[in-house]
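Colleague: Here is a sequence together with a model predicted from it:
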Amino acid sequence: MLTLTSVWTTILLAAAVALGPLATDMYLPAMPQIGSDFGTGTDQVQLTLSLYLAGFAIAQLICGPLADRFGRKPIMIGGFVLFALASLGCALATNIETLQVCRFLQALGGSAGPVLGRAAIRDIYTPREAAKILAILASIMAVAPAVAPTIGGVLVTGLGWSSIFIALGAYALIMAVVVAYGIPEPMRPEYRQPLKPCALLKNYRRIITDVSFLGYSLTNAAIFAGLFAFLSGSSFVLIDFLGVAPRHFGLYAACVVAGFIIGNLTAVRLGRNLNTDQILVRGLMVAVAGGATMAILAYQEIYNVWAVILPQALFMIGTGMVLPQTMAGALANFPTMAGSASALFGFIQMALAAVAGGLVGHFHDGTSLVMASIIAVCAAIAMACYLILVQRHPAPGFEPQGASSR
């Protein structure tokens, strides 16, 4: 079994966390085909994505406290098994309603990987170190959304969309075995929390009333909502509106993910000389520029693939700089209840993302205008949350990243 600080432990945690983006990104090229097969509209197909996020958000509030009581590993393993069973249900679905229900159940299990992966990083590292590790982890994890749409496009073209869910279920089972036998339990025994309703409510109340936590969480959630607005609308915009072949969809998605990786690596490099506040504001400025550019091009009716992909790649550079800092900042004050803090953080993140995805599906007009507008608004909200909350109430325990080198 690996040591907690081993680079392979970080890689395996990244693989566990990657189940979340795999479950959203791999089936994006199949969404138009699912709508055609079930004879339903864009809004109902998109609802399978929003319901996944809603289930993901709700489940985190449960698995976080459970992990604070029983440890990270058993909850993560149980979540992967549930995810695999729900994936089989998705593959066998014969109507859109069944697929929606199974996607919700899939999310209940899939939430364990991301929420407990973040908590495990906080268990192992200090807040300053965690920001760097989360950025590295995010770069590794970004391989999943880079290759997932391409794999999904090949599967839907050759074997049909149900094969995507079979592949996801198999991945979850493999990760259950890897976590069981490859990673030690990262949580210290003395940090275990009682599993009592009053204690849970008290913990959540303490966390949500921490202005620093709220600021980092809302900044993160707003920028993530912009990312999810793109995930919700990109397949319909690129495939249905702009005529991209499903098998080529993943190539354009890889360009967007490349932006995210560049942002992550930039954050790591800047962390040698700049503090978290300086990295955050630079990332937010880049994200706002990307979102505004896409919206302006759409309002000018400049409709082509690169008018969507290039601004979104710029937005993702900013996103890659912002997400690791806000994750580490939100968890910095809660070393003894990192599972609950990570769960509440994830709930806020996914709830706002579900709203953004729902708005894209509801108001989609057949062009890129709605998607681009929502991405731009999300970036602006993230900047406002930073200026109003984070800048005024930084996490007291969140040391500048360059402090150790001075």
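Modeller: Thanks, I have it.
Colleague: Could you use CA atoms for every contact and neighbour count after this?
Modeller: Fine.
Colleague: My guess is Trp161 contacts Gly35. True?
Modeller: No: the pair Trp161 / Gly35 is not scored as a contact, 11.0 Å apart, by Cα atoms under 8 Å.
Colleague: more crowded one of those two?
Modeller: Trp161 (24 against 18; other Cα atoms under 10 Å).
Colleague: check contacts around the closest residue to that one other than its chain neighbours.
Modeller: Take Trp161 and drop its neighbours on the chain: the residue closest to it by Cα to Cα, 6 or more residues apart in numbering is Ala30, 5.8 Å away. Residues in contact with Ala30 (Cα atoms under 8 Å, 6 or more residues apart in numbering) are 152-153, 156, 161, 246.
Colleague: Including distance to Arg192 and secondary structure, could the residues you listed go into CSV?
Modeller: As requested, the contacts of Ala30 are exported to CSV (distance: Cα to Cα, whole Å; DSSP: H, G, I helix; E, B strand; the rest coil):
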residue, distance to Arg192, secondary structure
Gly152, 40, helix
Gly153, 44, helix
Val156, 44, helix
Trp161, 42, coil
Pro246, 47, helix
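Colleague: okay, pairing it with this:
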Amino acid sequence: MHNVQATKLSRATFMFPLALVLFEFSVYIGNDLVQPAMLAITKEFGVSSAWAPSSMSFYLLGGACVAAILGPLSDRLGRKKVLLGGVAFFTLCCLLILLTNSIESFLTLRFLQGFGLSVISAVGYAAIQETFEERDAIKVMALMANISLLAPLIGPVVGAFLIDHVSWHWGFIGIAFLAFLSGFGLKAKMPTTKQSIPKQPFSYIWDDFKKVFKNKRFLSLTLGLPMVAMPLMLWIALSPVMLVDELGLSSMQYGLAQFPVLGGLILGNIVLLKIIDRLALGRTVLLGLPIMLLGTAIVVVGVMLPQYFIYCVIIGMTMVSFGEGISFSVLYRFALMSSEVSKGTVAAAVSVLMMFSFFVVIELIRMLYEQFHILAYGFSCLALIVLWFSFPRRALMQVLQERREAGEF
């Protein structure tokens, strides 16, 4: 464990998460700017457009593969050292991808760039949760989410512009520059945690992970996270193919279609910030998930009535993203705090489960999409939200009941 005294959110203490969110923005736009360019990239490499979603799934797989190392490593070496090293590695990989000349080498670099996702989730988020008090930590996560959501809003439009007027290569140059800048901010403003974890062999990491994964509540809450986040992830991965390839929208129309959907997520996070101090912690989840369920049902209606699909999918996914906005940060906090093991290790376990889930589901739905098209997309979104109402909801209700009995609101 690190001896970190929780602090209140203020203008001075917010400088660290502001520097972190700049790196988070560069990592996220590393996906959102690239996805609309994937149709041009697959054409340049002479492969099928069915490879387009693989750019995102390999990005997520890269994050999943190193999370188990980065979290415990930051417990022992300090969050700041590992975070700064991750920023430098991500920046380098963004520049190296400019040299690729095949889909295989491109996806290899995408896999390595994905390490940046784990740097944020297994190291950066753990530092946020340790640095700030409970409700302030959730507020910081929601504020960071709103800033980082500029990536999926700006990314598709910028990506479309690059495709039409210059080259996708310039996108990676810009991403590398942003990541490079964030490194300076983190070096100056990130608190250096006092290390108090015993100097034990790294074999103890395995023992820590066993403790985490044997925790049934941790597993239930953590496996619920990708169920909540996956419909929007599928939208980001598949919307270029659905809207451009199938419906014939232009690259710019595709980019503009992202605004209401991702705007719903921003609005959800703003609402969370406004009401979190007025409601029992976790209440927003019980409000958000039914909204998400209704949204996915509207998407399925659009699937069954293809002439209305574009309207139904935008309305439905906007509702889904709004529900996610008022739910996800709270669910993440509950999952992270469901184990007493050092938070770097717990955050790593959360990241591993989430990103492997993302990779498997995106690749599975990608293959189903080749056969069943929008039918696979719509029913998959609905099934994921329906599934959350099983064991993840039961685990959440147990947490809320315990907090109520303990007088925590």
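Modeller: Here it is on my side, so go on. The shown structure was predicted, so the numbers you read here are calculated from the model rather than taken from an experiment.
Colleague: coming back round to it: of the contacts of Ala30 of structure 1, which stay in contact in structure 2?
Modeller: Contacts from the contacts of Ala30 of structure 1 that recur in structure 2, judged by both residues aligned by TM-score structural alignment, their matches' Cα atoms under 8 Å, are 152-153, 156, 161.
Colleague: Tell me where the stretch 251-400 of structure 2 has helices.
Modeller: 251-275, 283-304, 309-325, 328-336, 343-372, 374-388, 391-405 (DSSP state H, counting those that start in this stretch).
Colleague: These: which one's closest to Ala137 of structure 2?
Modeller: helix 328-336 (8.4 Å; Cα to Cα).
Colleague: tell me what the closest one is packed against?
Modeller: Helices and strands touching helix 328-336 of structure 2, by 3 or more Cα pairs under 8 Å, 6 or more residues apart in numbering; DSSP states H and E, are helix 134-148, helix 216-239, helix 283-304, helix 343-372.
Colleague: whereabouts in structure 1 does that helix align?
Modeller: Under the alignment (TM-score structural alignment), helix 328-336 of structure 2 falls on residues 323-331 in structure 1.
Colleague: Can you list the buried residues in that stretch?
Modeller: Residues of stretch 323-331 of structure 1 classed as buried by neighbour count (16 or more other Cα atoms under 10 Å): 323-331.
Colleague: Give me the nearest residue to the aligned partner of Gln33 of structure 1 in structure 2, chain neighbours excluded.
Modeller: In structure 2, the residue matched to Gln33 of structure 1 (TM-score structural alignment) is Ala40. Using Cα to Cα, 6+ apart and skipping the chain neighbours, the partner closest in space to Ala40 of structure 2 is Ile163 (7.1 Å).
Colleague: Structure 2: which residue goes with Asn275 of structure 1?
Modeller: Aligned partner of Asn275 of structure 1 by TM-score structural alignment: Ala280.
Colleague: So the residue lying closest to its match once chain neighbours are set aside versus Phe209 of structure 2, what's the distance?
Modeller: Closest residue in space to Ala280 of structure 2, ignoring its immediate chain neighbours: Phe409 at 4.5 Å, by Cα to Cα, 6+ apart. Going from Phe409 of structure 2 to Phe209 of structure 2 by Cα to Cα, to the nearest Å gives 30 Å.
Colleague: out of those two, which sits in the busier spot?
Modeller: Each of Phe409 of structure 2 and Phe209 has its neighbours counted (other Cα under 10 Å); Phe209 has more, 17 against 14.
Colleague: looking at structure 2, where would I find the counterpart of stretch 137-156 of structure 1?
Modeller: Residue span in structure 2 matched to stretch 137-156 of structure 1, by TM-score structural alignment: 144-163.
Colleague: Can you verify my assumption that Gly271 of structure 1 contacts Gln401?
Modeller: Yes: at 5.4 Å, Gly271 of structure 1 and Gln401 qualify as touching, with contact defined as Cα under 8 Å.
Colleague: Settle it for me: which of these two has more neighbours?
Modeller: Legend: neighbour count by other Cα under 10 Å for Gly271 of structure 1 and Gln401, higher for Gln401 (24 against 21).
Colleague: Contacts only, for that one.
Modeller: Taking Cα under 8 Å, 6+ apart, we find Gln401 of structure 1 in contact with 128-129, 271-276.
Colleague: OK, contacts around Asp37 of structure 1?
Modeller: Contacts here follow Cα under 8 Å, 6+ apart; on that basis Asp37 of structure 1 touches nothing.
Colleague: measure it to Val45 of structure 1 for me?
Modeller: 11 Å.
Colleague: what is in contact with the two at once?
Modeller: Listed as contacting both Asp37 of structure 1 and Val45 by Cα under 8 Å, 6+ apart is no residue at all.
Colleague: pretty sure Asn146 of structure 2 contacts Leu272?
Modeller: No: if you go by Cα under 8 Å, Asn146 of structure 2 and Leu272 don't touch, sitting 11.1 Å apart.
Colleague: When these two are compared, which one has more neighbours?
Modeller: Leu272 (24 against 21).
Colleague: Can you name the residues that contact the more buried one?
Modeller: Leu272 of structure 2 neighbours (Cα under 8 Å, 6+ apart): 142, 284, 325-326.
Colleague: Not counting residues beside it along the chain, what's closest to Leu143 of structure 2?
Modeller: Nearest to Leu143 of structure 2 is Asn269, by Cα to Cα, 6+ apart, at 7.3 Å.
Colleague: so that neighbour touches Val330, yeah?
Modeller: No: using Cα under 8 Å as the test, Asn269 of structure 2 is too far from Val330 to be in contact (10.8 Å).
Colleague: Please verify my assumption that the residue nearest to Ala40 of structure 2 contacts Leu39.
Modeller: No: when contacts are counted by Cα under 8 Å, Ile163 of structure 2 is not listed as touching Leu39 (9.5 Å).
Colleague: how far away is Ser212 of structure 1 from Gly320 of structure 1?
Modeller: Counting by Cα to Cα, the gap from Ser212 of structure 1 to Gly320 of structure 1 is 21 Å.
Colleague: ignore the last one, Thr48 of structure 1
Modeller: 26 Å.
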